[in-house]
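Chemist: coordinates only, no sequence provided:
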């Protein structure tokens, strides 16, 4: 398989290159300890299971609900899943690409560029009539080793600077941005100066991403151009990576920095302002 030029891949295209990519199943649901039983019940042929909690996020605490994982822990999990430096990776989840986008972003952050997300996830694969299996793959350990960051990470001060001087997008649903219906974090509201840009609004009803032109229209409407510098955050750094994926899939591909700690980290300091 040649080096991918787009961050998303559709089921029909993936089905023709299964033997030349490393597949990662990273299904996750907030509030559930694990989705591993769903993997055992059926997954894409050859896909390796990677847990979200503990691999793609460190333990909840001062860093937020889903802080950055340990570099060594993440890299070891990727090698155990067969990730190699010279072999493309495709990540998928149940369908809305939230967990898959987190894995996609982390791989890019740790220097892996040839990684894509299965657009629409397992649900789209099923709709295409493609096969799943309960057979567990015999995964040969990979040789992936993290290199210099290939994606930009923001801390709280950096997020505040983006909100004041550039553009900081809040990827949570609009009601949570407005401080309404906050059932996840103990403080409602948003970072002052941030702009609401709900990540899941970039999906169709079927859970696939909107066409690139439609995504581009949404983002240019926010004043985003190819030479823009954009910061993104959400509740705990999951929808933020989904928004980062949409920005790249749009074709605009601005310089995008993710505040992984996001709102759940921002509110750990009562001195930080809330709007």
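Modeler: Arrived safely. For clarity, every value in this text was computed on a predicted model and none was experimentally measured.
Chemist: all contacts plus neighbour counts: C-alpha atoms, from now on.
Modeler: OK.
Chemist: quick one, helices of the stretch 101-250 of the chain?
Modeler: Ranges of helices in the stretch 101-250 of the chain, per DSSP state H, counting those that start in this stretch, are 121-127, 156-165, 174-177, 212-220, 239-249.
Chemist: and among those helices, the most buried is which?
Modeler: Across the helices of the stretch 101-250 of the chain, averaging neighbours per residue (mean count of other C-alpha atoms under 10 Å) puts helix 239-249 on top, at a mean of 27.
Chemist: can you give me the strands in the stretch 1-150 of the chain?
Modeler: Secondary structure of the stretch 1-150 of the chain by DSSP state E, counting those that start in this stretch: the strands cover 8-9, 22-25, 48-49, 89-92, 115-118.
Chemist: so which of those strands comes closest to residue 250?
Modeler: Closest approach to residue 250 among the strands of the stretch 1-150 of the chain (C-alpha to C-alpha): strand 8-9, 10.5 Å.
Chemist: now that closest one, how far from the chain's geometric center?
Modeler: Remark: strand 8-9 is offset 13 Å from the chain centroid, using C-alpha atoms, centre = their mean, to the nearest Å.
Chemist: got the contact list for residue 121?
Modeler: Listed by C-alpha atoms under 8 Å, 6 or more residues apart in numbering, the contact set of residue 121 reads 92, 93, 94, 95, 96, 97.
Chemist: the structure to be compared is supplied as follows:
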């Protein structure tokens, strides 16, 4: 199976040689500047921008969460707008940490595109490899013709997530203080799904914001209990950063099922119990 990551040096060589994949800029809002503003200010040549809020998610609702997955039809229309044809390689990047890029990577894999990859280290790695940037709006290609599958990646419903700790390992990808219920800046209740274990997304990366090597990820997940013989589920705040953990699990040779509604769906249901503290 194709690695879920591509190094900046390989992408740069492909761009310079005229063999560029479809390149997608998935930068999310950072501080006062949204992703599109940053894209216009400078992006990898040929990259096209996608907006996480409007392209990679349906409108939010208490019943489905803050970033519900779009329909097969909506996502296929997006890929065709990006010029994707059957058999195309697709590379997604963001500012550095791979969080929003991993969301689209997961959706591409869910759509039956096994060659989708995330640029490890994002734009920072691209610049360190000697890659240049271009500004302004990218030119849309002719519409692609891709026909996607859907639901190719394992997923959990809210009821699946509730029962999951009884037979598997349910990982919470949010920051530890949100998991423990010490703070909740976004969702209506603080805490975590009972039985879930803390596995913050930041722990998947090294000091250069690149994914840890497979050996280190194996050690990390083994220590949590997400071993190679365990059933593993993953959730986060709204289904975005959990995809980052699913990618890290794949690097470790493991498969994780994503709970798309995540805490934003769970915490909006007053019938669902909430746990707090370190376990």
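Modeler: Looks like it came in fine. Predicted, not measured: the structure shown is a model, and the values here were computed from it.
Chemist: and the TM-score between them?
Modeler: Superposed pair, TM-score by TM-score structural alignment, normalised by the length of structure 1: 0.93. Supporting alignment: 270 aligned residues with a C-alpha RMSD of 1.7 Å.
Chemist: tabulate the strands of the stretch 1-150 of structure 1 (CSV), appending mean neighbour count and distance to residue 38 of structure 1.
Modeler: Formatted as CSV, the strands of the stretch 1-150 of structure 1 follow (neighbours: other C-alpha atoms under 10 Å; distance: least, C-alpha to C-alpha, whole Å):
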stretch, mean neighbour count, distance to residue 38 of structure 1
strand 8-9, 20, 22
strand 22-25, 26, 10
strand 48-49, 22, 10
strand 89-92, 26, 13
strand 115-118, 25, 17
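Chemist: okay if I get those strands as TSV plus distance to residue 236 of structure 1?
Modeler: Output for these, formatted as TSV (distance: least, C-alpha to C-alpha, whole Å):
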stretch	distance to residue 236 of structure 1
strand 8-9	23
strand 22-25	21
strand 48-49	22
strand 89-92	20
strand 115-118	20
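Chemist: of all the ones you listed, which one comes closest to residue 124 of structure 1?
Modeler: The nearest among those, by C-alpha to C-alpha, is strand 115-118 at 8.5 Å.
Chemist: what span of structure 2 is the closest one aligned with?
Modeler: Counting by TM-score structural alignment, strand 115-118 of structure 1 lines up with residues 116-119 of structure 2.
Chemist: number of residues surrounding residue 136 of structure 2?
Modeler: 13 (other C-alpha atoms under 10 Å).
Chemist: just checking, it touches residue 40?
Modeler: Yes. Using C-alpha atoms under 8 Å, residue 136 of structure 2 makes contact with residue 40 at a distance of 4.5 Å.
Chemist: which one, of the helices of the stretch 101-250 of structure 1, ends up nearest to residue 30 of structure 1?
Modeler: Minimum separation from residue 30 of structure 1 across the helices of the stretch 101-250 of structure 1 (C-alpha to C-alpha) falls at helix 239-249, 11.9 Å.
Chemist: which residues are contacting that closest one?
Modeler: 6-8, 97-98, 101-102, 105, 170-172, 198-200, 202, 209, 212, 215-216, 219, 232-234, 253-254, 256, 258-260.
Chemist: are any of those buried, and which?
Modeler: Buried members of the contacts of helix 239-249 of structure 1, counted by 16 or more other C-alpha atoms under 10 Å: 7-8, 97-98, 101-102, 105, 170-172, 198-200, 202, 209, 212, 215-216, 219, 232-234, 253-254, 256, 258-260.
Chemist: what's next to stretch 66-80 of structure 2, contact-wise?
Modeler: When contacts are defined by C-alpha under 8 Å, 6+ apart, stretch 66-80 of structure 2 is touched by residues 53, 55-60, 111, 143-150, 238-240, 260-261, 264-265.
Chemist: how long is stretch 199-214 of structure 1 from one end to the other?
Modeler: 14 Å (C-alpha to C-alpha, to the nearest Å).
Chemist: just tell me the aligned range of that stretch in structure 2.
Modeler: Against structure 2, stretch 199-214 of structure 1 falls on residues 201-216 (TM-score structural alignment).
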